[in-house]
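J.: Only the shape, not the letters, is given here:
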């Protein structure tokens, strides 16, 4: 029995993913032209998307990585309190930060992470996600760049964690 036997339906095809990443890269390149862009990948789930997106962005930019964890009373619920496991290597002062996420679900973690990053004096902090589950949103946060909206189902593939 392979993993493919467990997959009920394909929500987004490889061709759709490639086209959307190219579209997002072009839009980000237009929006951040002449700015000091830093793409911040939230590991580990966004690494495949980040690799594809940074190739699709045609303007100079820096990249950095964070590992964050939301922790709460149990392993299955999130309190939204963000614990930084691996912090950024670079300084964000005066830079335009684009958080690169694999999936925006409840939004609780990002709604706490964004203010933490804003305290580091960037020009801006925005969010780019390849998948968005707005039906699961608990926090008042929306992506600035979105690949695909998906239903409230367990999704796999494209490096998602």
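T.: Looks like it came in fine. The shown structure was predicted, so the numbers you read here are calculated from the model rather than taken from an experiment.
J.: Please count neighbours and contacts with C-alpha atoms only from this point.
T.: Fine.
J.: Can you list the residue ranges for strands in this protein?
T.: Taking DSSP state E as the test, the strands found in the chain are 37-43, 62-71, 81-86, 96-104, 124-132, 145-149.
J.: Relative to residue 56, which of those strands is closest?
T.: Using CA to CA as the measure, strand 37-43 is the one of these that comes nearest residue 56, at 12.2 Å.
J.: what angle separates that closest one from strand 96-104?
T.: Taking axes from the mean of the first three to the mean of the last three CA atoms, to 10 degrees, one finds strand 37-43 and strand 96-104 inclined to each other by 30 degrees.
J.: List the buried residues of strand 37-43.
T.: By neighbour count on 16 or more other CA atoms under 10 Å, the buried set for strand 37-43 is 37-43.
J.: what do you get for stretch 122-135?
T.: Using 16+ other CA under 10 Å as the burial criterion, the residues of stretch 122-135 that qualify are 122, 124-125, 127-134.
J.: can you tell me which of the residues you listed lies nearest to residue 25?
T.: residue 128 (10.4 Å).
J.: re the thing from before, may I see the strands of the chain arranged in CSV, with distance to residue 12 as well?
T.: Converted to CSV, those look like this (distance: least, CA to CA, whole Å):
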stretch, distance to residue 12
strand 37-43, 21
strand 62-71, 26
strand 81-86, 30
strand 96-104, 13
strand 124-132, 10
strand 145-149, 8
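J.: thinking again about what came up before, ok, of the buried residues of strand 37-43, which one's closest to residue 99?
T.: Out of those, the one with the shortest distance to residue 99 is residue 40. That distance is 4.8 Å, counting by CA to CA.
J.: alright, now check it against this:
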């Protein structure tokens, strides 16, 4: 799927496939340096982090394992309340492990804050966060994020794992969705 396939549903391309790839190379180099000599457990948050996790893992030169969590944060409509349910828990034991949570986007930070607290109770050696996108203006809680791909405005974005009604995840870029798609 590309921009032409979206037709009038795409307002604009915010980040190109090339920009994302270049930034992932930079993040991977930083992670390789920071975790030199250690094994890392990458924890992807489903479903959005699939693209970021796969592309980041392939760029890393250090040994990594991968595991997945699915969490649901519900509230009024499209906004998170910070009340979280685990839909799929990790298979791996975190005791003594270096854990790197991989996210597609951090919006309010409420779900991520809960997830960090939860994982830290499981006895890891360390827990850090890597995200492709962050919306600083949307933050409701302060969350320490060690690796950030891009800070973006509060626009509604899709692509590169991000969806609207389970569509557009497979776009190789990040774009803003035209308002007519989600306001009808």
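T.: All right, it came through fine. Predicted model only: the values in this text are computed from it and were never measured.
J.: Tell me how they score on TM after superposing.
T.: Overlay of the two chains. TM-score (TM-score structural alignment, normalised by the length of the first structure): 0.94; 160 aligned residues with a CA RMSD of 1.3 Å.
J.: The alignment partner in the first structure of residue 109 of the second structure - how many residues pack around it?
T.: Alignment of residue 109 of the second structure against the first structure is given by TM-score structural alignment, with residue 107 as its counterpart. Using other CA atoms under 10 Å, residue 107 of the first structure has 22 neighbouring residues.
J.: Next up, the contacts around the residue nearest to residue 64 of the first structure when sequence neighbours are not counted.
T.: Nearest residue to residue 64 of the first structure in three dimensions, chain neighbours excluded: residue 40, at 4.9 Å (CA to CA, 6 or more residues apart in numbering). Contacts here follow CA atoms under 8 Å, 6 or more residues apart in numbering; on that basis residue 40 of the first structure touches 63-66, 97-100.
J.: May I ask you to name the longest helix in the second structure?
T.: Secondary structure assigned by DSSP state H gives helix 17-34 as the longest helix of the second structure.
J.: circling back to that earlier point, can you add neighbour count and distance to residue 157 of the first structure and give the contacts of residue 40 of the first structure back as a markdown table?
T.: Output for these, formatted as a markdown table (neighbours: other CA atoms under 10 Å; distance: CA to CA, whole Å):
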| residue | neighbour count | distance to residue 157 of the first structure |
| --- | --- | --- |
| 63 | 16 | 23 |
| 64 | 16 | 23 |
| 65 | 21 | 21 |
| 66 | 17 | 21 |
| 97 | 25 | 26 |
| 98 | 22 | 23 |
| 99 | 27 | 20 |
| 100 | 25 | 17 |
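J.: In a markdown table: those residues, plus distance to residue 20 of the first structure.
T.: Rendered in a markdown table, the data for the contacts of residue 40 of the first structure read as follows (distance: CA to CA, whole Å):
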| residue | distance to residue 20 of the first structure |
| --- | --- |
| 63 | 20 |
| 64 | 22 |
| 65 | 22 |
| 66 | 24 |
| 97 | 21 |
| 98 | 17 |
| 99 | 17 |
| 100 | 14 |
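J.: center of the first structure - which residue?
T.: In the first structure, the C-alpha closest to the average C-alpha coordinate belongs to residue 101, at a distance of 1.1 Å (CA atoms, centre = their mean).
J.: Would you mind measuring from the closest residue to that residue other than its chain neighbours to residue 2 of the first structure?
T.: Nearest in space to residue 101 of the first structure, with sequence neighbours left out and distances taken as CA to CA, 6+ apart, is residue 129 at 4.6 Å. As defined by CA to CA, to the nearest Å, residue 129 of the first structure lies at a distance of 28 Å from residue 2 of the first structure.
J.: Residue 105 of the first structure now?
T.: The separation that residue 105 of the first structure has from residue 2 of the first structure, given CA to CA, amounts to 27 Å.
J.: between the two, who's got more neighbours?
T.: Counted by other CA under 10 Å, residue 105 of the first structure and residue 2 do not tie: residue 105 has more neighbours, with 19 against 6.
J.: For that one, give me its contacts.
T.: 132-134, 136-137.
J.: Find the residue closest to whichever residue in the second structure pairs up with residue 146 of the first structure in space, skipping its chain neighbours.
T.: In the second structure, the residue paired with residue 146 of the first structure is residue 148, using TM-score structural alignment. Residue nearest to residue 148 of the second structure in three dimensions, not counting chain neighbours: residue 131, with 5.1 Å by CA to CA, 6+ apart.
J.: With residue 174 of the second structure instead?
T.: If the residues on either side of it in the chain are set aside, residue 174 of the second structure comes closest to residue 159, at 4.6 Å by CA to CA, 6+ apart.
J.: what about that neighbour, how many neighbours?
T.: Residue 159 of the second structure has 26 neighbours, counted by other CA under 10 Å.
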